[in-house]
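Asker: kindly generate the corresponding structure for this input.
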Amino acid sequence: MSMAIPDLQDVVAEIADEMRQRVDRGDVATYIPELARVDPGHFGIAVIDAEGHVATGGDADTPFSIQSISKVFTLTLALGLAGDRLWQRVGREPSGSRFNSIVQLESERGIPRNPFINAGAIAVTDLILSGHQPREALGEILRFLQFLADDTTIQIDKAVAASEQRTGFRNAALANYMKSYGVLDNPVDFTLGVYFHHCAISMSCRQLATAGRFLAHLGRNPSTGFSVVTPERARRINAVMLTCGHYDGSGEFAYRVGLPGKSGVGGGIIAIAPGKASIAVWSPGLDESGNSHLGRIALEALAKRLNLSIFGS
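Answerer: Below is the predicted model:
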């Protein structure tokens, strides 16, 4: 029986107000020049409960670069294409290393540790690309997000994509290394092009929370009844999000927030409260692990006040 969350809008407004007043905001990502220009003063939050009630606060309708949050949706697409064969080319263990580390890749013969670190997401993108032109593969990813969010206005931020392509030497190194082990099937430039562009998709908290609803409700959107993935697959995607969704900060996020989540260096985080809610927060300032500083604090407060942690109250 799906339930509305009592006091949802009040709690969300309260948290947005608290975050607006904080001075500790973390540092914006500087290694992608376009992201370095984003104002760290932003904070947005959107929560959608099982009944479809939407509660928002702050800059919930301001689009931002979703970056690695796109990896949740490319993983979902790749599992749809390849099923469990996907796990032959990418693992599902936490990495404990930086999101763009090459050291682990070397010791593990080119097989990335999980689909959410950069190397793993590049391998997933390569699978989606197989049999397509880059433009077609990218169109498929974008349309999937537009469909999930029920919003055809969602676009790729071309300036961010170009910025990533100009400066993405570390990602090119990861891709070439995997190519040398036969983990990638397509030309490295094609795979990287699609990868940089799907990371540069721009969405608001409201759009992201809507797109993530299927993961909170056993693979289906409760408002439309449309099934995106099987209940088992939804559970498994959530499991990988819980253990690997925040790079080397994943344990800390699970400990403090207690929800499956996925961060991006644009400052966004999507979080899933199974059976209860889909949540998106955005604050561009990051912590040492590359995760939104205020985003995590806000999610911890939300989970506590609404008793959302999957580990109980």
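Asker: from here on, just use CA atoms for contacts and neighbour counts.
Answerer: Will do.
Asker: and the helices in the stretch 201-313 of the chain?
Answerer: 205-211, 213-216, 231-244, 250-256, 293-306 (DSSP state H, counting those that start in this stretch).
Asker: show me the strands in the stretch 51-200 of the chain, by range?
Answerer: Secondary structure of the stretch 51-200 of the chain (DSSP state E, counting those that start in this stretch): strands at 54-58, 64-65, 155-156.
Asker: can you list the ones you listed in CSV and add mean neighbour count and distance to residue 122?
Answerer: Converted to CSV, the strands of the stretch 51-200 of the chain look like this (neighbours: other CA atoms under 10 Å; distance: least, CA to CA, whole Å):
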stretch, mean neighbour count, distance to residue 122
strand 54-58, 21, 33
strand 64-65, 24, 18
strand 155-156, 18, 18
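Asker: one more, so I can put them side by side:
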Amino acid sequence: MIDLNKLRTFTVVADEGSITKAAARLYRTQPAISAQLKDVEEETELVLFERKNSKIYLTKEGTCLFEYARERIDEIDGVVACLRNNRQNLDGTIRLGVYFELTSSFVPEIVHAFKREHPRVRLDIIELDHDALEVGLLGNDIDLGLVTTLKKPSFFETQPFYSFQRHLVASREYLSTVSSTLTYENIFDLEVIASSNLLSDYKYWLKINQQNQLLKQVDNITKLITVKDAEALRSLIKKGAGIGFYDDFGGQSKSEDYAVVPVFPESKPITINIDVARRKTRTQNLLQDEFYDFLIEKSEAGLT
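Answerer: You can find the predicted model right below:
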């Protein structure tokens, strides 16, 4: 089988009647053009050109191949142009489910970048907790989801999207008001800020820091503030309302929020892994496939 790129080079040389002119048109070197022509002749086992002085001429076989190849390449170029045009003019609605803690972190960047490429597409961002997000995907109420956990992973096609660390922190001002001998055992005597009453982050944090004996203590916390909005949670921590988990996206918290410090500098942070998820059994949809591919590309590029 002849490589399409080499065949395209052959047609340009035949059209120009000169390797020098073909090289200039294709922005390639003359040796590179000559090498591709040689490959085409070897792959077809045909003599396609006759060389006289500094000019080249098509043989009978070369003329036949040129006429056929040019027509087919024009057809391929037309199909590709049509497909690109269709993608650029995609319209419709994509329903993206996002775990509510993540919405303000990088979703605005995703929306802005995708809308720049596809201005006619409507994006509905739906904030949900873990369970509702999974139910929405299963029930086709959501097209794609950015998830951190799934109870029925076998029902979904997932791709890694992003990972970050979550640190237990407080403001310097707040920590200055508590005991200098703060320990894991008395940490929950402090004001605790969380995104829900489940306090799952605190329990996981205790486990990875070998403090399993304190897990029951989490359920007895009385000094508790819960707020779902991530920005509001961060603001409460910075203003000294208590301790809470802070998401560190690429070290931003260290450079931007210098007044916020780890409660226990030696403790291990939580690692949060986000996946792009969609149902395995679904109706093919060009718009959804385009957005799915876009998210994967953004992930591989580091969300830049």
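Asker: superposing both, give me the TM-score.
Answerer: Here the TM-score for the pair of chains, by TM-score structural alignment, normalised by the length of structure 2, is 0.26; 122 aligned residues with a CA RMSD of 5.7 Å.
Asker: on that earlier part again, nearest to residue 170 of structure 1, of the strands of the stretch 51-200 of structure 1?
Answerer: Of all the strands of the stretch 51-200 of structure 1, strand 64-65 sits nearest to residue 170 of structure 1, with 19.4 Å by CA to CA.
Asker: who does that closest one touch, helix- and strand-wise?
Answerer: Packing partners of strand 64-65 of structure 1 (3 or more CA pairs under 8 Å, 6 or more residues apart in numbering; DSSP states H and E): strand 201-203.
Asker: rewinding a little: highest average neighbour count across the helices of the stretch 201-313 of structure 1?
Answerer: Each of the helices of the stretch 201-313 of structure 1 was scored by mean neighbour count; the highest is helix 213-216, a mean of 28, by mean count of other CA atoms under 10 Å.
Asker: show me what it is packed against.
Answerer: helix 231-244, strand 268-273, strand 277-282.
Asker: can you show me the helices along the stretch 201-304 of structure 2?
Answerer: For the stretch 201-304 of structure 2, the helices defined by DSSP H, counting those that start in this stretch cover 215-218, 230-238, 252-256, 286-300.
Asker: got the buried residues for the first one?
Answerer: Meaning helix 215-218 of structure 2. For helix 215-218 of structure 2, burial by neighbour count (16 or more other CA atoms under 10 Å) applies to residue 218.
Asker: thinking again about what came up before, now the strands of the stretch 51-200 of structure 1 in TSV, with distance to residue 296 of structure 1?
Answerer: Below are these laid out as TSV (distance: least, CA to CA, whole Å):
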stretch	distance to residue 296 of structure 1
strand 54-58	15
strand 64-65	17
strand 155-156	25
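Asker: can you get me the start-to-end distance on stretch 143-158 of structure 1?
Answerer: 16 Å (CA to CA, to the nearest Å).
Asker: one more: stretch 236-256 of structure 1?
Answerer: End-to-end span of stretch 236-256 of structure 1 (CA to CA): 21 Å.
Asker: test my guess that residue 281 of structure 1 contacts residue 205.
Answerer: Yes. With contacts counted by CA atoms under 8 Å, residue 281 of structure 1 reaches residue 205, the gap being 5.9 Å.
Asker: so for those two, which residues contact both of them?
Answerer: Here residue 281 of structure 1 and residue 205 have 44-46, 60, 268 as joint contacts, going by CA atoms under 8 Å, 6 or more residues apart in numbering.
Asker: before we move on, the earlier item: for residue 295 of structure 1, which of the strands of the stretch 51-200 of structure 1 is the nearest?
Answerer: The closest of these to residue 295 of structure 1 is strand 54-58. By CA to CA, the value is 12.2 Å.
Asker: helices and strands around the closest one, which ones?
Answerer: helix 8-21, strand 44-49.
Asker: quick check: angle from the shortest one to helix 293-306?
Answerer: The reference is to strand 44-49 of structure 1. Taking axes from the mean of the first three to the mean of the last three CA atoms, to 10 degrees, strand 44-49 of structure 1 and helix 293-306 form an angle of 30 degrees between their directions.
Asker: buried stuff in strand 44-49 of structure 1?
Answerer: Under the neighbour-count criterion of 16+ other CA under 10 Å, strand 44-49 of structure 1 has 44-49 buried.
Asker: for that strand, packing partners?
Answerer: Strand 44-49 of structure 1 packs on helix 8-21, strand 54-58, helix 205-211, strand 277-282, going by 3+ CA pairs under 8 Å, 6+ apart.
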